[in-house]
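[1] fold the stuff below for me.
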Amino acid sequence: MAVNPTLALRQPLRLVGQAARRPRLARIATPSNSAPSGLTSPTSTLSATRSASTAPLRPRTVRSPRTSSASPRYLSTTPPNKAGARSAVGTAVLVSVVGIAAYVLGSIYPSAVLSIIYPRPGPPRLRDDSPEAQAHAEAVEKALHALPIVKQLKSQSVASGAAADLPACKEGTLDPTQQKVIPADGKIAGANIALSGPGLEGGEADRHHYVMTRPYLRYDAVKAQHSLTAGSLRGPGMIAIPPVVFAKTAVGAKETGGSEGDSVILVHLGRSLCGHDGIIHGGMLATICDEALARTAMYNLPGHIGVTAKLEINYRKPTRADQFIVVKTQLVEAKGRKAQVTAQVENLEGTLLLDSKALFIEPKYAKYFLDAETMKRHLEG
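    Model (predicted):
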């Protein structure tokens, strides 16, 4: 039976078109006995098409846009995680409670750094001649004599000059007449043996380790108004009461070590002596060290007088206002007209605030018109 070549070719071509419309079919393998190029056998074409239709499909991989698992799903209709919301609320409440508690505790017991940066507001300075200023001075004087270190040193001391044996100090008052006026005979009722009796050397004071004095307590009023430490720095809010000085005697130096003139000095520094508010000015502390070191040096210079040649200070910690400080001086070396002295300044708890050293030199002309014994009596009140 004769076969129409045209009909024979239509059916395979239809099948080939259907296969082309399917998604990514497997590549059709050409039989090894295929017809030469340009001639296609109807039988081979049909079998190849059927093989392609039965081959497994390889699905195309569709890549979705890159998204982070942690990114929010803005169009998501999934309800939020209630456990996570409760955890966030609990964290916020905890942080708030801790913050409020820290603020309250910090207000009641401020840290050292905060109290330095943000000091508590201080009251206005009192007038020198006001009753409030007098009451303040009496309160500071009373607090001074109640200090344990003062009680201990007083038990080893003899008071000299205008010291604690004067009625003004015994009763805790500071009568201006007893501070400023010196009787013509050099004697004050109620004074101790050092002033009204024999001198310290060879007298009753030789049985004690320290001489207790109060500088500037009886300083002349006319001179005091032009003196930095005796007048300008005196008053409420500054140096409300004279310092108390415990200077070691020759007997004390022999029995306890050190040198005559080594001293322990207590000074009360008020709020009006600050650089940064609440912190005592470094220049004020340098002035106190200069005078304390000079006193010890003068005890050991031939004419008992000297001038500052060199002063060095190492500031260790801030010195708070409205407190007593303790200045301790020691003689390092005395040679001819030169004396080297060191000092440490501490608070009442024993914390070192600064240390200092200085060199003092006695002027050459001192021996020609200054009496050494008179100068020593001035040192001792």
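[2] rest of the way, CA atoms for contacts and neighbours
    Will do.
[3] can you get me a residue count around Gly17?
    Other residues within reach of Gly17 by the criterion other Cα atoms under 10 Å amount to 11.
[4] what about the strands in the stretch 101-250 of the chain?
    157-159, 210-213, 244-248 (DSSP state E, counting those that start in this stretch).
[5] off-centre distance for the second one?
    Spelled out, it's strand 210-213. For strand 210-213, the separation from the chain centroid amounts to 35 Å (computed by Cα atoms, centre = their mean, to the nearest Å).
[6] compare the strands of the stretch 101-250 of the chain and give me the one nearest Glu291.
    Closest approach to Glu291 among the strands of the stretch 101-250 of the chain (Cα to Cα): strand 244-248, 11.4 Å.
[7] so which bits of the helix or strand following that closest one are buried?
    On the C-terminal side of strand 244-248, the nearest following helix or strand under DSSP states H and E is helix 250-256. Of the residues in helix 250-256, those buried by neighbour count under the rule 16 or more other Cα atoms under 10 Å are Ala250, Val251, Gly252, Ala253.
[8] before we move on, the earlier item: could you identify which of the strands of the stretch 101-250 of the chain is most buried?
    Counting by mean count of other Cα atoms under 10 Å, strand 210-213 has the highest mean neighbour count of those, with a mean of 28.
[9] please generate a structure for the following sequence too, so the two can be compared:
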Amino acid sequence: MPPAGPPTPRGYRPRVSTDSGGAPYDAVLMDAVADLGGALRGLVDASVRTSVPAAELSAVAAVVREVTGRLGAEVRPPGRLSVLDDPVQFRRVYNPVTGLGSAVAPPLRLREEPGGVVGEAVFGLAYEGPPGYLHGGMSGLVMDQVLGAATIRAGLWGMTARLELDYRRPVPLDTPVVCRARVTEAGGRKSVVTGTIAPADEPDRPLVEARAVFVLPREELRAEYFAQVTDASGRHAPPSRPTDATAPGSGE
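    Modelled structure (predicted):
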């Protein structure tokens, strides 16, 4: 069992808010998670852009290790949801694409649009593949998330069975881009979804085109896959929708 964290500050009272689906969460904690996530993203970005001398790098590394120790005072194991997470409402604050609490998320802000979903992001130097451009694998990560979100918004869900990408042109860094997706076929346990990444100022000129097949696992497989999932208290709580898409207005 991980060590206990610091006690709740005396007099602290959660300020409960609700997302667009009505699911409650501690707004004070949400603000703190988002604040830390933003600070960490700034640190990651600075760390890959910096040209300071070696001595300064070593000094900063010591500070980061000290802070890491403070955050490690209380941790959760894989499969245990954060107290702020609600998979049914698609609220996952540490999602690596949309999570405001994640140091590695751009983050991508997703919202519904007629017929699908759309999101905007700016990819910094931490995601570089070819010099000045987005790593191709990052395009796959982002589009898997966007295509999955479109599936859920259509009232469907499943797990990624196939993901195909066509790279038309490289995606530039430090440049606003728009990601779109919509369901094109659905039947039985299978959904087919297509989407694009394009410059925000030229949304009809795709840089990356994606197509995915999502399949709803059979009931016995879902039970196996999510047997170890628990809520923040450690109570077994397998998601009714095994997804990590993020709902607009839910603190993503």
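[10] so where do the helices sit in the stretch 1-150 of the first structure?
    Assignment of helices within the stretch 1-150 of the first structure using DSSP state H, counting those that start in this stretch yields the ranges 5-21, 42-54, 82-108, 112-117, 131-145, 148-154.
[11] for the ones you listed, which one sits closest to Leu166 of the first structure?
    Using Cα to Cα as the criterion, the shortest distance between Leu166 of the first structure and the helices of the stretch 1-150 of the first structure is 13.1 Å, found for helix 131-145.
[12] hang on, the earlier thing: just give me the closest of the buried residues of helix 250-256 of the first structure to Ala133 of the first structure.
    For the buried residues of helix 250-256 of the first structure, the nearest to Ala133 of the first structure is Gly252 (37.5 Å; Cα to Cα).
[13] next, Met138 of the second structure: secondary structure please.
    Using DSSP: H, G, I helix; E, B strand; the rest coil, the secondary structure recorded for Met138 of the second structure is helix.
[14] what about it, how many neighbours?
    By the other Cα under 10 Å criterion, the neighbourhood of Met138 of the second structure contains 15 residues.
[15] got the contact list for it?
    For Met138 of the second structure, the set of contacting residues under the criterion of Cα atoms under 8 Å, 6 or more residues apart in numbering consists of Tyr127.
[16] what about the lengthiest strand in the second structure, how far off from the first structure?
    In the second structure, with assignment by DSSP state E, the single longest strand is strand 176-187. In the superposition against the first structure, strand 176-187 of the second structure averages 0.9 Å from its aligned positions (mean Cα distance after the TM-score superposition for the first structure).
[17] so that strand corresponds to what in the first structure?
    Using TM-score structural alignment, strand 176-187 of the second structure lines up with residues 324-335 of the first structure.
[18] for the strands of the stretch 101-250 of the first structure, which one sits closest to Ala133 of the first structure?
    The closest of the strands of the stretch 101-250 of the first structure to Ala133 of the first structure is strand 244-248. By Cα to Cα, the value is 19.8 Å.
[19] deepest-packed of the helices of the stretch 1-150 of the first structure, please.
    When you average the neighbours per residue for each of these (mean count of other Cα under 10 Å), helix 131-145 leads with a mean of 17.
[20] report the aligned residue range of the second structure for it.
    For helix 131-145 of the first structure, no matching stretch turns up in the second structure, with TM-score structural alignment as the criterion.
[21] who are the packing partners of the longest strand of the second structure?
    Identification of packing neighbours for strand 176-187 of the second structure by 3 or more Cα pairs under 8 Å, 6 or more residues apart in numbering; DSSP states H and E yields strand 116-122, helix 136-153, strand 190-199.
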